[in-house]
Every structure is written in C-alpha cells, then in structure tokens.
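Undergrad: Predicted coordinates and the sequence they were generated for:
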Amino acid sequence: MPARIPSWAWVSGLTASAVVAVAVLAVQADQGPHPAATAAHAKSSARASAHPSAAPRRTAPPALPSASGTGRRIVYALGSKRVWLVDESGTPTRTFPVWPGTVGPDPGPYKVSLRRESTTGSDGVQIEHIVYFAAKSGLSVAFSNAVDGASPAPAAPGKQTAGIRMGKEDGAALWTFGSVATKVVVVK
C-alpha cells in the first residue's frame, strides 16, 4: 500500500508553487507597459525628484497673432477661437480657448463699452463677468462665462447668439483685465 502524504506537505507544496507563480507574474508585469501616474503622485514625485526631466512636458501656448495691435489689449482670434490678455509692453499674460456664439464680431479694433456682473444669456444660461465690446446683427457681442463653469451647448438651429464663452477662471481673469475702454482687437 502506498504511503499517504501528510496534509501539511500538500499545503506547503501548494504555497511554494503559488509564491513561484506570483514571482514569475511580477517579473513579467515589470517588463510590460506601465500606466501613467495619477496627478497627485506625479506632483509629489516631481517635487521629490532632483531630476528636472521628471516633470511632464508642457506645450507652449499659441503665439499672439501678428498684426493684433500694440499696448495693453484683449486679442480675440476668430479662427483659432482663442483670447490673449496682453500687458502694456505687448507681452501676453494669459491665453485661453473660447466658445463663440453663432454671430461673431468683424475683425478690427473695438473698446470695452459696458460690463455687467451677471445676467441670463440669450441661451437661458446664467452667466457672469460679461464684458461687452461690439454689436452685430442687432446683437451685443460680449465675453462671459457660465456661472456653473460649463461650456455652452450648441445653439438651436436658427437661433442667433453673440456671447463668447470661456471657462470660469478665464472669465474672472478677463473681467479683472477688461475695464471699460480697454482695447479689444479682433483678428481672423
């Protein structure tokens, strides 16, 4: 009659096999692709690292359009749907994307004519930091942001809107920068 293997031997053998299998899988996983670190982990790793290459690369913001005037001004590029806030020396201090309405201003120079802290937009959305600078097709053209920070939904077919929306932080920055009589230059 064959000898019976004690249960502790079976458990020891299975445990040893499991440890070997996990070690093999760990080696294989270390050689494969690695997921990107979370933002919090990346920030703490970048701070802890003495190597500047550990920081993520950032692309340079789009250049200020040529022929956009001189001096302190707000520049709005119709084609790229972007705004630049430019200081007295002609240096952009901030740039950001915008969501234009269905009616836009013609290229050219303007001035901020009116500011309104908050209201309801023609699309029914609560907006704030409204900076008016032009009129077209019977509509007032203005920069603003939604109070909830959301981007606007596309206008309903046949509906005309002239608001140029932006993110909440960008709206606050433009509001601070764009006092009445501030130059606004619209380029293609």
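TA: Perfect, I can see it now.

Undergrad: Every contact and neighbour count from this point should use C-alpha atoms.
TA: Fine.

Undergrad: Sort out which residues of the biggest strand by length in the chain are buried, please.
TA: Identified as the longest strand of the chain according to DSSP state E is strand 126-136. Within strand 126-136, the residues scored as buried using 16 or more other CA atoms under 10 Å are 127-134.

Undergrad: Okay, one more to line up with it:
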Amino acid sequence: MGPGVVVTGLTLGALAVVSLLAFQANGAQDRAGGAKPTVTTTATGTATAAAPSATPTPVAPPLPATSGTGTRVVYSIGSHYVWLVDPKKSPQVAAAFQVVPGSVEPTPGSYAVYSRTPTGTGADGRQIEHVVRFAQQNGVVFGFGAAVDGAMPTADPKAKTGGIRSGRAEGQLLWDFAPKDTKVVVVA
C-alpha cells in the first residue's frame, strides 16, 4: 500500500467525521430553540413552563403559599414540581415544571445554591448538565440537573441519591435563573 492510498484514506475519514459533525450542528440550533419551554399563565395567575409538543402539557399546581418570599427556586416534595420565582417580574413565577426526584428527598426548609457544575456524571452513570446543588444531608448531596440524553428515569431505591432530574430545557432555565447563593425553598 502506497503513501497516496494512506493519505486518501485519512482524508476520506476526516471528511466523514467533519460531515457528521456538520450534520449534527446543523440541527442543534433548531433542537435547542425548539426545546425551550414557553411560559404560559394558568387561571390562577401562575406561570408554567410548557415544552412545545403535540400533546397537552399538564398545568402546574399553584405556587405553594409556604414557599417564602423573594427571588427563589421552590421545590415541592409532594408534587415533584419546581417553580422559579422572581417577585420583581409579572407574573412572579417565571417557570414551573415537573421533575423526577432522587431516591432520598431533602428536609423541607430554606437553602442556598452552594455549587454549580456545567457537566458531569450522575449517580446512575448518565452524562448530566446544569447541575445546581443546594444541600447536603446525611452524606447525600441534593441538587437539580438534567441528563444530556433527556432521560428522566425513576431513581434506583437501593442507591442513596439526591439528584432531582428535569428535562434539558428546564435544566437550562434553572441554570440561568439560579446562580450561586440563590435561595432554594423545599416544601412538603
């Protein structure tokens, strides 16, 4: 095999890789744009984040009355919903969306975001992004994050995990809304 054949093979391989990456990148903007939830308001004045789809999106429960005041992320253990609340805006609820809890729930109370990681690996081995941590209790770290593959499986009850999973678009919303020191209120 001559050097020309090797160079041609390498060139064709490189072109295939570049073509694949260009193909993936071509749709990435549409996927990212199309995946962003829109904010709608319910009859009670509560805003909800709704991902565009052919099926109706469930209406979020109203913001719990015991969720505190000020700019905050509210997580309900009972309904497994998250609300992003900014009292300076109208409506105050910037977004609300359903999440899947880890196998362990945090104790109700007020916390603050203490750590953020753009990407990592979840306890289930999946690649995750937009990780926003707010509490540690009995060796379990609690935080929000989204699986890169979009999966939101139920947590393995045998593993002690405090990761609260959202969809990717909702994970992006939470990441943008909750920098370090943002209040997180956990309600029953």
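TA: The structure has been received and is ready for your questions. It should be emphasised that the depicted structure is a prediction, and the values quoted were computed from it without experimental measurement.

Undergrad: how about the helices of structure 1, start to end?
TA: With helices called from DSSP state H, structure 1 shows them at 7-31, 39-48, 168-177.

Undergrad: which residues in structure 2 does the second one align to?
TA: Taken onto structure 2 by TM-score structural alignment, helix 39-48 of structure 1 occupies no residues there; it is unmatched.

Undergrad: any idea how far Arg133 of structure 2 is from Arg31 of structure 2?
TA: 27 Å (CA to CA, to the nearest Å).

Undergrad: follow-up on the earlier one: to Val186 of structure 1, which of the helices of structure 1 lies closest?
TA: Nearest to Val186 of structure 1, of all the helices of structure 1, is helix 168-177, at 15.1 Å by CA to CA.

Undergrad: Specify, as a residue range, where that closest one falls in structure 2.
TA: Going by TM-score structural alignment: helix 168-177 of structure 1 matches residues 168-177.

Undergrad: what's near enough to touch Val185 of structure 2?
TA: 67-68, 72-75, 108-111 (CA atoms under 8 Å, 6 or more residues apart in numbering).

Undergrad: With Gly167 of structure 1 instead?
TA: 98, 145-146, 149-151.

Undergrad: Same question for Thr55 of structure 2.
TA: Per CA under 8 Å, 6+ apart, neighbours of Thr55 of structure 2: none.

Undergrad: Quick check: it vs Glu170 of structure 2, distance?
TA: For Thr55 of structure 2, the distance to Glu170 of structure 2 - CA to CA - is 18 Å.

Undergrad: Next: Tyr75 of structure 2.
TA: To Glu170 of structure 2, Tyr75 of structure 2 is 13 Å away according to CA to CA.

Undergrad: Check Lys183 of structure 2 too.
TA: For Lys183 of structure 2, the distance to Glu170 of structure 2 (CA to CA) stands at 18 Å.

Undergrad: between those two, who's got more neighbours?
TA: Each of Lys183 of structure 2 and Glu170 has its neighbours counted (other CA atoms under 10 Å); Glu170 has more, 26 against 21.

Undergrad: hang on, isn't that one packed against Val99?
TA: No - between Glu170 of structure 2 and Val99 there is no contact under CA atoms under 8 Å: 9.2 Å.

Undergrad: List the residues that are in contact with both of these two.
TA: Counting by CA under 8 Å, 6+ apart, Glu170 of structure 2 and Val99 have no shared contacts at all.

Undergrad: Can you give me the buried ones in the match of helix 168-177 of structure 1?
TA: So for stretch 168-177 of structure 2, counting by 16+ other CA under 10 Å, buried means 168-175, 177.

Undergrad: can you name the two of the residues you listed that are farthest apart?
TA: Arg168 and Phe177 (14.2 Å).

Undergrad: what's the spacing between the longest helix along structure 2 and its chain's center?
TA: Longest helix in structure 2 by number of residues, with DSSP H as the criterion: helix 3-35. Centre-to-centre, helix 3-35 of structure 2 and its host chain are 28 Å apart (CA atoms, centre = their mean, to the nearest Å).

Undergrad: what's that helix packed up against?
TA: Under the contact criterion of 3 or more CA pairs under 8 Å, 6 or more residues apart in numbering; DSSP states H and E, helix 3-35 of structure 2 touches helix 168-177.

Undergrad: by how many degrees do the helix it packs on and helix 3-35 diverge?
TA: 80 degrees (axes from the mean of the first three to the mean of the last three CA atoms, to 10 degrees).

Undergrad: Return the list of helices and strands in contact with helix 168-177 of structure 2.
TA: Using 3+ CA pairs under 8 Å, 6+ apart, helix 168-177 of structure 2 sits against helix 3-35, strand 127-137, strand 140-147.

Undergrad: Report the mean deviation for that helix after fitting onto structure 1.
TA: Superposing on structure 1 and averaging over aligned pairs (mean CA distance after the TM-score superposition for structure 1), helix 168-177 of structure 2 comes out at 0.3 Å.
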